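Participant: build me a model:
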Amino acid sequence: MNGFDSLSLWIVITGMAVGSFALRFAFIGFMGGRPMPAWLMRHLRYTAVAILPALVTPLVVWPSPTGGEISLPHLAVAALTFAVGYLTRNVLWALLSGVSGFLVLFLLG
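Facilitator: All right, here's what the predicted structure looks like:
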């Protein structure tokens, strides 16, 4: 196991579990019964909008199937998805256009 013994592995797993619980408890446990301040709610609205591009961008810029080289099909489908999302202002349509774009490219060979 790459130089890790079982005890070290379980210490890391337990530490990550405690950290994850503490992070969630900070919001749910401490703020559960109280309304959140308006400034915090304003900032939390943008969380989903920031997470999705952060997950997708590395897959577009450094795609695994090409060994990290820039791929024109990946960039084309990303541009299509961005355009549909921008024009329709609908995340579902943007996601469906991205999936459809890759499906068409796959079927064309």
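Participant: can we go C-alpha only for contacts and neighbour counts from here?
Facilitator: OK.
Participant: count of residues packed around Phe21?
Facilitator: 11 (other Cα atoms under 10 Å).
Participant: after the helix or strand hosting it, next one along is what?
Facilitator: Counting by DSSP states H and E, the element that carries Phe21 is helix 6-31. Downstream of helix 6-31, the next assigned helix or strand under DSSP H and E is helix 38-44.
Participant: rewinding a little: packing partners for the helix holding Phe21?
Facilitator: Helix 6-31 sits against no helix or strand, with contacts defined as 3 or more Cα pairs under 8 Å, 6 or more residues apart in numbering; DSSP states H and E.
Participant: one more, please, to line up against the first structure:
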Amino acid sequence: MDMSSTQIWTIIALLGIGTFLIRFSFLGIIGDRELPEWVLRHLRYTPVSVLPALIAPLVLWPEATGGQPDLARILAAAVTLLLGVTTKNVLAAIFGGAGTLYLGLYLLG
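Facilitator: Just a heads-up that it's a prediction; the model follows:
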């Protein structure tokens, strides 16, 4: 597909306006109002649900292995989860998982 420079910039501008309007609907219109308790309770779980959704494909179908599951990545994810749950320390979980990944890649190939 061959697109002109004008078409590409028009698409970029429209997408920018669209994302601005989406964010403005939350921040600009209701940003200074007090949210109901049930909304705040649900918003607390947003990072907990988004993070696994971002990480799961990287563990189960990694690009580095051509989409094949890799024992080193699965072990690193398990150690990260275990450290996060037991210590409740984000940095311990991150560094423990990274160390496990690098050690696993070194030992397992």
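Participant: how big is the offset of the helix holding Phe21 of the first structure relative to the second structure?
Facilitator: Compared with the second structure after the fit, helix 6-31 of the first structure shows a mean deviation of 1.2 Å (mean Cα distance after the TM-score superposition for the first structure).
Participant: can you tell me which residue is spatially central in the second structure?
Facilitator: Nearest to the geometric centre of the second structure sits Leu54, at 3.6 Å (Cα atoms, centre = their mean).
Participant: return the residues in contact with the residue nearest to Ser71 of the first structure when sequence neighbours are not counted.
Facilitator: Nearest residue to Ser71 of the first structure, sequence neighbours excluded (Cα to Cα, 6 or more residues apart in numbering): Pro63, at 7.2 Å. Going by Cα atoms under 8 Å, 6 or more residues apart in numbering, Pro63 of the first structure touches Glu69, Ile70, Ser71, His74.
Participant: rerun that using 10 Å as the cut-off
Facilitator: Thr57, Glu69, Ile70, Ser71, His74, Leu75 (Cα atoms under 10 Å, 6 or more residues apart in numbering).
Participant: who wins for neighbours among the residues you listed?
Facilitator: Compared across these, His74 has the highest neighbour count, 19 neighbours, by other Cα under 10 Å.
Participant: map that one onto the second structure.
Facilitator: Mapped onto the second structure by TM-score structural alignment, His74 of the first structure lines up with Arg73.
Participant: how far away is its match from Ile22 of the second structure?
Facilitator: 35 Å (Cα to Cα, to the nearest Å).
Participant: how near is the residue nearest to the centre of the second structure to Phe20 of the second structure?
Facilitator: As judged by Cα to Cα, Leu54 of the second structure and Phe20 of the second structure stand 23 Å apart.
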